[in-house]
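J.: okay, sequence plus prediction incoming.
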Amino acid sequence: MVPDSATPDKSAPESKSDSRTPSKVSREAPCTHCDLPTPYVGENPPHPLFCCNGCRGAYELIQGWGLDSYYDLRDQANGERNRMPEATDKGRFDSFDDPEFLGLSTPKQQSDGLQSAQLAVHGLHCAACAWLIENAAQQTEGWNTARVHLGDHTLRVMFDPATCSLSGIARLLHRLGYELAPITKQPDAHFRKENRRLLTQIAIAGFCAANAMWIAVALYAGDASGVAAEHRLLLRLMGTGLGLIAVAVPGRTFFRGAFAALRTWTPHMDLPVALGLSVGTVTGTVNAISGRGDVYFDSLAVLVFFLLVGRWIQFHQQHRAAKAVDLLLRITPAHANRIAADNTTDWVLVDTLRPDDQIRVAAGESLPADGIIAAGNTTLDRSLLTGESQPVAAQTGDEVSAGTLNLSRSIDVTVRAVGSESRIGRVMQSVESAMAERTPIVQLADAIGGWFVVIVTLLAIAALVIWSGEGWGLAAGHATALLIVACPCALALATPLAIAVSLGRAAKRKILIRDGASLQLLASKGILWFDKTGTLTEGRSRAQVLYGPETALSDAAAVERDCSHPIASAIERECLLQGLTPPDDAELLVVETGGVQGVCEGRQIVVGNIPFLTSKGIVCSAEILAAVDASLQIAATPIVIAVDGVATTVLGLSDPLRQQAAETVATLQRRGWQVGILSGDHPAIVAAVAQQIGIPLELAHGGLLPADKLERVRQPQSMITVMIGDGANDAAALAAADVGIAVRGGAEVSLQAAPIFIASGRLTSIVELIRGSSATSKLIRTTFAVSLSYNLFAVGFALAGWISPLLAAVLMPLSSISVLSLTLAWPTFRSP
């Protein structure tokens, strides 16, 4: 077709008519399948438009498979012709600064002026991608941190909005080959989209590989039966073309990763793979054109196919691991019984609930959302959130929280918050954040993986030089095999995946861990300090009259009626057990450390320990002091009651030991831990408890104030220091220890004071925690050994020339797959 501005060729025959209608003008448009110029007649090109029946058949086959996204991938590979105009591109990324577009990914303001956001990432396939993105953050002004979570392909960023924007981060990652998107309440949608993309690439690579192999068979058969030179050259060129398509279209994902690594000077697994494909492609193409030497088109196509299949398997395994650590789904139900306007109910996904929706929660079910009881009275088990060991009554108008268990009868609840916005959701976020943290051993693995890529690249150059004497083709093949068979991904994947899966399994057993480094520390041996009251003991004291009239007990109960101290509760319970009725005419006047003072029916009542009574000028008789000593001998805390300035009664305050206390201490000691007690209770009582459960007396310290406990924990130690106690009362000591473990209180308070919270309240869970930490440590060492052994043998065999590029492509995914399989099968935090 001649351009309108050109002069017609006068030698051409004249048209019979110059009055051609526009409908018969021949024009050109790209073929729908192959994109080559294709003539058509008419004003607008038909769709679909094909240059030949072969393209029509291929198009119908791809559409039938449901792989029509192939054409989007093809258009992206066509270069500048299909590139999005800069203005449109800019507009697309600017939407990342719009809260309406971001939805759940809208940045949240932090106390230090920074903003944090969590987004989905498309294009992640291994730990090397995490290195690349996190390294890009370190080199970008205003972008403080990036934490990649491979399990669910999400990215948490922390940035300074004054110097950096979310749109700028999205634009930068687009240049590196990764696409950001807002997270949704249906994470499987992201998985399905990424799965579809990978399958499309595999289909294209498989098509090229199958046809290239058939051509290779024809050439090999031709070596035996004879084939014309021109036909041989044609077959070689056709096969090379298929190999080039496989490398350029589905294989371009490796080159994008390699170019991104070069831009940021970050070692990336795709770098040696891209180098290997480049060496094979250049060598094979030169040989095909020259007609001499081997061509690698069949190996290249099959190589890309196997590499992508391995990547797809790894992607599925990571998704399975992500399911294993979906903490919130393990604690709250996935469905709710929503009440419609006509009072009918239907089961819906919890994610679809909105504020002011009404749901019905039957007896025995967990609450799926925070809310207010709209109808019904019941009792609730709130132990996970509040630490209350006993069920509590709840009635219409009371607030209730997701994760609590409805015990008695059905209730209707008006929804206030769902998912991550609920109380339990906020707790789970603090636990899940530990999975993305880079613990010291993870940082070591990342460093080893980075150096490994550099070393492998240098070894490949060495292989090229060593084998160059045997011919360029052979040397290129061995270098390509070495570059492809080495897999640093498993080194970097082993540790974070093991920690993430362990944290998820621990959460299922009601052991909440918000710091992955704690698992690493607990795998070693050290000294473990227990608080006594409420930790080794039940935490529910009983006040027994050891000396004096019981009437003083009712006076003390009356004075302490408005006091919330555990001793006051114990006195009140004992008064009820004895059938005594505390007088109504009583007033609490003074509450101090060590005791209280008040008035009951005109009598002055003082209740407390000996130092407190002495401070009030009350002198204790020899009988009273003897009763105090008797109380200490039976491991009971002595409380003295004085009436009108005369000490008359001695109470023995006893707190029964937990049933598992002695067994837990013995198990920990057998595992190599030193076990001690740090308590504020009387030293004689602490010593008696230590003797009962097998703790050496030199490690049993009583009469300690919170500051004394803190000082003991901070004392320089050559071993790991672990503190186990109440999440509120022992907050300072829990925070100062190498590892703090809270066993009482609610999850919200305890996880602020200590990195680990035993939500079950059982002492045996501490043994589970220690055992699970050791199993996690063994898993990390095992996966490290497997990965290193594989790479040492694989690189050695490649240097020796025993591995072909095709075999290298088959072997390369085995390292990552073995690490993933070992991690999921390893018995971490499972019942022995």
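T.: In hand now; what should we look at?
J.: for the rest of this, base every contact and every neighbour count on C-alpha atoms.
T.: Noted.
J.: correct me, but residue 160 touches residue 111?
T.: No. Residue 160 is not in contact with residue 111 according to Cα atoms under 8 Å; the separation is 11.9 Å.
J.: so those two - more neighbours on which side?
T.: residue 160 (18 against 7; other Cα atoms under 10 Å).
J.: ok now do the more buried one, which residues does it touch?
T.: 113, 114, 115, 142, 143, 144 (Cα atoms under 8 Å, 6 or more residues apart in numbering).
J.: distance of it from residue 336?
T.: 39 Å (Cα to Cα, to the nearest Å).
J.: how about the biggest helix by length in the chain: buried residues?
T.: Secondary structure assigned by DSSP state H gives helix 187-225 as the longest helix of the chain. Under the neighbour-count criterion of 16 or more other Cα atoms under 10 Å, helix 187-225 has 190-191, 194, 196-213, 215-216, 219 buried.
J.: residue 678: what's it in contact with?
T.: Residue 678 neighbours (Cα under 8 Å, 6+ apart): 529, 530, 531, 532, 700, 701, 702, 704, 709.
J.: let me see the contact set for residue 404.
T.: Contacts of residue 404 (Cα under 8 Å, 6+ apart): 366, 367, 380, 381, 382, 383, 384, 385.
J.: buried subset of these, written for ChimeraX?
T.: Entered in ChimeraX, the line below selects the buried ones among the contacts of residue 404, by 16+ other Cα under 10 Å:
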select :366,367,380,381,382,383,384,385
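J.: sort out for me which of the contacts of residue 404 are in strands.
T.: Judged by DSSP state E, the subset of the contacts of residue 404 located in strands is 380, 381.
J.: of the contacts of residue 160, buried ones?
T.: 114, 115, 142, 143, 144.
J.: got those as CSV, with distance to residue 280 and secondary structure columns?
T.: Below are the buried ones among the contacts of residue 160 laid out as CSV (distance: Cα to Cα, whole Å; DSSP: H, G, I helix; E, B strand; the rest coil):
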residue, distance to residue 280, secondary structure
114, 47, coil
115, 46, strand
142, 41, coil
143, 39, strand
144, 40, strand
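J.: pick the one among these closest to residue 29.
T.: When these are compared for distance to residue 29 (Cα to Cα), residue 143 comes out closest, at 44.8 Å.
J.: got another, please set it beside the one above:
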Amino acid sequence: MPPALLSAFVASAPGRTQQLELLVEGVHCANCIRKIETRLSSDPAITRARVNLTLRRLSVEWVGNPDHAEVIGETVRSLGYAIAPYDAGSIGTSQDRTGRELLRCLAIAGFASSNVMMLAWAVWAGQAQDMPASTQAFFNWLSALVAVPALAIAGRPFFRSAFGALRAGRTNIDVPIAAALILATAISMMELIRHGAHVYFDSATMLLFVLLVGRYLDFRVRARSREAIERLAMMRAEHATVLLGDGRTEIVPASAVEPGMQVVVAPGETVPVDGRVTSGQTILDRSAVTGETLPELINPGDEVLAGYLNGPDILHLRAEKTVAQSHLSEILRLVEQAQLQKGRAATLADRVVGIWTPLVHAIALMTLLGWWLVGGADLPTALLYAVTVLIIACPCAIGLAVPAVQVNAIGGLLRRGVLVRSGDALDRLAAIDRVVFDKTGTLTEGRAELVEMPSDPQALRLAAALAGTSRHPLTRALTRKLGMGVAVEGVAETSGAGISGFVDGRAARLGSAEFCGVVATGNDAASEVWVSGETVPPQRFAFVDRTRSDAPEAVGYFRRAGVELSILSGDRRPAVESCAASLGIADHRAGLKPAEKAALLSGWRAEGGRPLMVGDGLNDAPALAAAHVSASFGHGVPATQVAADFVLPAEALSSVVLAHRTAVKAAGIVRQNLGFAAVYNLALIPVAVLGLASPLIAAAAMSASSILVTLNALRGRPPRIGAAS
């Protein structure tokens, strides 16, 4: 693509931060990622550069003019990588093309290696039975006739990548592979022309076949890891039906819908954008977006999200966000960002690869010179030993050890409804030593039942009006009982306290007893909300919020895991004590303001603790941000979802257990993979240096190590629901 076109794909963010996403062809390993990120990070204007190996997506952020995109594009091209603007919709087509090419090459290499191996066996058997030299030469020429074209055609994925890297003045994982294939073929042709006794066409074709098997398996693992993202992308509606001012309807691309437009959703259609219902009553299937398995009855005034599936009736809604700003698009961005970010183990692996590659090249050069100048071997033999070192010491296993596990774990959790917002969140979750729960909406169902309310009609009118402006579980219960109420002006929500505003021109408050000016409150275990106004004295609403059915299981799991348990709640002491007693949690604090929650978590961290905070209310956002790692529910307010590292499916506290078990399991697999990669290299590099392995054996060992690491990474998927204990 001409460089001048890249600036058209730049997205501007607040503060003049520019963002660009590119599809990078030819990225195969951690070394490729390191080279791109290191080169771009040296640009002082660039604040962030990350390459996603699975998606082949480069995300760059910089401060300055959009035209700097041309410099970024030229920098990546100078490294030998082809680029294009990133388009999630075209990834599937590109991947299908890559998969078909690898399969064709694999078939050609398999055909060639099997036939050349049969000819080689005939030569080996003939040498033991005094086969005439002319017959041996005939079989060797037949082998060359099959092997050379097959190597030229089936080796294109490696040759294309290697030559592109060399043209850019760098090396990558495919350079030693291409060198091995070319040198083995060249040495064999030299021996054949000289009527030598040894040719290596069988080794070269089998080497290529084994390498292609490893490359294709790696491709399939990455394709499986993309499935969760692709399924989310497929949930987005491509078109929307817009209601025009004259009453006519028009079908437009969903991306063309702007906030304020009236959208008509027919029965069975997917809601194209986030909005609010203006007319119509229907049942929506929300399972694909929020994890709610039960359909929800939607009425005028209710919020709906892109990706919801409409039921049997027509729905009219007013768009509140564009497709790019929708909840579903945000989930896609969060998942991709999580795969871009790296944990401590991934960073360590990248550093090892950066040091390892030049070290291996130095060892290979020393092997060549040592055997040729000191060991008395001829140049072809010394070259063969050096190539063997390059192949056997390829850092594939080290490069795959961490990202393969991370991608499988994050993708698997997404399929189970758990959204991971950052790549290093799994590392942090695996290391927790304390779990801190909010009470309302976290340990309890968040669907409080109103058991006591005032009889004053004016108090009920104020409460209904103010409750309709909040998403707190207790105010939702009020809304279900009292209805939406009249309009409120000047609404202000004080985190951890309540809501204030003007109803019919008079100030009113809804919230805690202290917020409404009440000093003494009841001593029962019920949760309470107070309402007050200029002419209405403070009056009490009492609620009973049942403990979640899966809360005892989740608490029991963490207790058995040796993790400390705490409850930090802004609710009244009797209500918190009752909940804590039912779950057997000794450490509980009540009546806490958001800053006090955050201070407690910061204190634990300052003492070396690693607390996990689980909450869903607006007053939990500071605590979520202060914790070592955090989780919030999908039904929580937006502030908590922004602060949380994990977004859990609604009505499923047990998903915290699933996430923790997955994180612990993934951390163990990463340690296994890194340990295996270290043992493999330390054990087999000396074997190659001493000339005790052929290129074929080296290729088999290298591919086997990559395949084993990749297959072991597949175990990083979340455990079955029944195994949550």
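T.: Structure's in. What do you need? Keep in mind that what you see is a predicted model, and the values were worked out from it rather than measured.
J.: what's the TM-score here?
T.: Comparison of the two superposed chains (TM-score structural alignment, normalised by the length of structure 2) gives a TM-score of 0.78, and 694 aligned residues with a Cα RMSD of 5.1 Å.
J.: still on that earlier bit, immediately after the longest helix of structure 1, which helix or strand?
T.: helix 229-248 (DSSP states H and E).
J.: what is that next one packed up against?
T.: The helices and strands touching helix 229-248 of structure 1, judged by 3 or more Cα pairs under 8 Å, 6 or more residues apart in numbering; DSSP states H and E, are helix 187-225, helix 270-290, helix 297-324.
J.: show me what the longest one is packed up against.
T.: On a contact count with 3+ Cα pairs under 8 Å, 6+ apart, helix 187-225 of structure 1 meets helix 70-76, helix 229-248, helix 297-324.
J.: buried deepest among these, which one?
T.: Mean neighbour count (mean count of other Cα atoms under 10 Å) peaks for helix 297-324 among those, with a mean of 23.
J.: can you give me the offset of that one from its chain's centre?
T.: 22 Å (Cα atoms, centre = their mean, to the nearest Å).
J.: ok, and what's touching whichever helix or strand comes after that helix?
T.: Beyond helix 297-324 of structure 1 on the C-terminal side, the first helix or strand identified by DSSP H and E is helix 327-331. Helix 327-331 of structure 1 is contacted from outside by 403, 419, 424, 425, 428, 432, 504, 507, 508, using Cα under 8 Å, 6+ apart.
J.: try 7 Å
T.: 403, 425, 428, 504, 507, 508 (Cα atoms under 7 Å, 6 or more residues apart in numbering).
J.: now do the next helix or strand after that helix: distance to the chain's middle.
T.: Downstream of helix 327-331 of structure 1, the first helix or strand assigned by DSSP H and E is strand 335-339. On the basis of Cα atoms, centre = their mean, strand 335-339 of structure 1 sits 28 Å off its chain's mean C-alpha point.
J.: with stretch 567-587 of structure 1 instead?
T.: Using Cα atoms, centre = their mean, the distance between the centre of stretch 567-587 of structure 1 and that of its chain works out at 50 Å.
J.: in the stretch 1-150 of structure 1, which spans are strands?
T.: Under the criterion DSSP state E, counting those that start in this stretch, strands of the stretch 1-150 of structure 1 are mapped to 26-30, 37-41, 108-109, 115-122, 143-149.
J.: please give the element, helix or strand, for the equivalent of residue 783 of structure 1 over in structure 2.
T.: When structure 2 is aligned by TM-score structural alignment, the residue opposite residue 783 of structure 1 is residue 673. Assigned by DSSP H and E, residue 673 of structure 2 falls within helix 654-689.
J.: distance from that helix to structure 1 after superposition?
T.: Aligned to structure 1 and superposed, helix 654-689 of structure 2 gives a mean residue distance of 2.8 Å (mean Cα distance after the TM-score superposition for structure 1).
J.: could you point out which element follows that helix?
T.: helix 695-713.
J.: okay if I get the strands of the stretch 1-150 of structure 1 as a markdown table plus distance to residue 256 of structure 1?
T.: As requested, those are exported to a markdown table (distance: least, Cα to Cα, whole Å):
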| stretch | distance to residue 256 of structure 1 |
| --- | --- |
| strand 26-30 | 26 |
| strand 37-41 | 28 |
| strand 108-109 | 32 |
| strand 115-122 | 13 |
| strand 143-149 | 19 |
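J.: most widely separated two among the contacts of helix 327-331 of structure 1?
T.: The widest separation within the contacts of helix 327-331 of structure 1 (Cα to Cα) is 16.3 Å, between 403 and 504.
J.: wait, isn't residue 439 of structure 2 in contact with residue 569?
T.: Yes. Counting by Cα atoms under 7 Å, residue 569 is a contact partner of residue 439 of structure 2 at 5.7 Å.
J.: so what does residue 658 of structure 1 match up with in structure 2?
T.: Per TM-score structural alignment, residue 658 of structure 1 is aligned with residue 548.
J.: wait, doesn't its match sit right on residue 446?
T.: No. Between residue 548 of structure 2 and residue 446 there is no contact under Cα under 7 Å: 8.7 Å.
J.: of these two, who's got more company?
T.: residue 446 (22 against 18).
J.: find the nearest non-adjacent residue to that one, please.
T.: residue 473 (5.0 Å; Cα to Cα, 6 or more residues apart in numbering).
J.: neighbours around the one you found, how many?
T.: Neighbours of residue 473 of structure 2 (other Cα under 10 Å): 20.
J.: ok, now residue 699 of structure 1?
T.: Residues near residue 699 of structure 1, counting by other Cα under 10 Å: 16.
J.: where does the nearest residue to it once chain neighbours are set aside land in three-state SS?
T.: Leaving out its chain neighbours, the residue that sits closest to residue 699 of structure 1 by Cα to Cα, 6+ apart is residue 676, at 4.6 Å. Three-state call for residue 676 of structure 1 (DSSP: H, G, I helix; E, B strand; the rest coil): strand.
J.: over to the one 5 residues further on?
T.: Under three-state DSSP, the three-state class of residue 681 of structure 1 is coil.
J.: unless I'm mixing things up, it is touching residue 702, no?
T.: Yes. Contact criterion Cα under 7 Å: residue 681 of structure 1 and residue 702 qualify, at 5.5 Å.
J.: I'd say residue 301 of structure 1 and residue 209 touch.
T.: Yes. At 4.6 Å, residue 301 of structure 1 counts as touching residue 209 under the criterion of Cα under 7 Å.
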